[in-house]
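Colleague: I'll drop the sequence and a predicted model, then ask my questions.
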Amino acid sequence: MAKHATLPPLHYPAREEITVEGVLRALADPVRLAIVRQLAGTEREISCSGLTVPVTKSTLTHHLSILRQAGVVVGRQEGTTRFNSLRRNDLDTLFPGLLNGVLAAPR
């Protein structure tokens, strides 16, 4: 019987651990902002392979890790696939209008 590779558990800060500085730092990168725009544009989760960004798979993993650690996105594991979604409710509760302002900025 073949063993399936298990991915390490993901760390997400609790809502009260999310800081505006961390969120802004995470959103300052154009690739991460593009990821957040894609997640904000849908009600569904998006798998890592479903994100359209001009970077390698390992670089995408790095960017998603930064977004997760800042509390901007959350992921769910299904087999070997990770599905990502925006922590919109948490961000809107903590920093009303911030995400809308960032997403409304010209590209």
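Modeller: Yep, that arrived.

Colleague: drop to CA atoms for contacts and neighbour counts, all remaining ones
Modeller: Fine.

Colleague: please name every helix or strand in contact with the helix or strand containing Glu21.
Modeller: Using DSSP states H and E, the secondary-structure element containing Glu21 is helix 20-27. Of the remaining helices and strands, those touching helix 20-27 by 3 or more Cα pairs under 8 Å, 6 or more residues apart in numbering; DSSP states H and E are helix 57-70.

Colleague: all helices for this structure, in order.
Modeller: In the chain, the helices defined using DSSP state H lie at 20-27, 30-40, 57-70, 88-94, 98-104.

Colleague: now the angle between helix 57-70 and the first one, please.
Modeller: Right, helix 20-27. 160 degrees (axes from the mean of the first three to the mean of the last three Cα atoms, to 10 degrees).

Colleague: got another one to weigh against that:
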Amino acid sequence: MRLNHYTFPKVIISSSGMCTVGRIRHHLKHNLWQSRNSLVFVGYQVEGTLRRKILDGIKKTKILGEDIVIESEIHDLKGFSGHADQKFLLNWISKFKKKPKKSFYSSWRREIF
């Protein structure tokens, strides 16, 4: 919630993939209406979810009881999955011509970031 008090640019990474529950709803409420922001989705969007509706181009939605006009730039990066495991990700990275200098591994979620 403190993020809402800062006006400097930031990257917010949130996990509720379909934008139906959790902190993502709060972040959307406080950031979707600002044209200086971008919202980047990766992975699949289930029909009927807020995430899918945003990608389909809705201009206004209700979030946490408040009407929000969508002014942010919306981006959809196809080809990513939130369900890839360590082995899959390491195999994927091994195919890069130019390898990343650094990656991060979360033992809690068993994923590479």
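Modeller: Done, it's in. Bear in mind the structure is a predicted one, so any value in this text is a computation, not a measurement.

Colleague: superposed, what's their TM-score?
Modeller: Here the TM-score for the pair of chains, by TM-score structural alignment, normalised by the length of structure 1, is 0.29; 44 aligned residues with a Cα RMSD of 2.9 Å.

Colleague: could you dump the helices of structure 1 into TSV and include distance to Glu78 of structure 1 and mean neighbour count?
Modeller: Compiled in TSV, these are given as follows (distance: least, Cα to Cα, whole Å; neighbours: other Cα atoms under 10 Å):
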stretch	distance to Glu78 of structure 1	mean neighbour count
helix 20-27	25	17
helix 30-40	18	19
helix 57-70	16	18
helix 88-94	22	15
helix 98-104	28	14
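
Colleague: okay if I get the ones you listed as JSON lines plus distance to Arg82 of structure 1?
Modeller: As requested, the helices of structure 1 are exported to JSON lines (distance: least, Cα to Cα, whole Å):
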{"stretch": "helix 20-27", "distance to Arg82 of structure 1": "20"}
{"stretch": "helix 30-40", "distance to Arg82 of structure 1": "14"}
{"stretch": "helix 57-70", "distance to Arg82 of structure 1": "10"}
{"stretch": "helix 88-94", "distance to Arg82 of structure 1": "18"}
{"stretch": "helix 98-104", "distance to Arg82 of structure 1": "23"}
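
Colleague: figure out which of these is closest to Thr81 of structure 1.
Modeller: helix 57-70 (12.0 Å; Cα to Cα).
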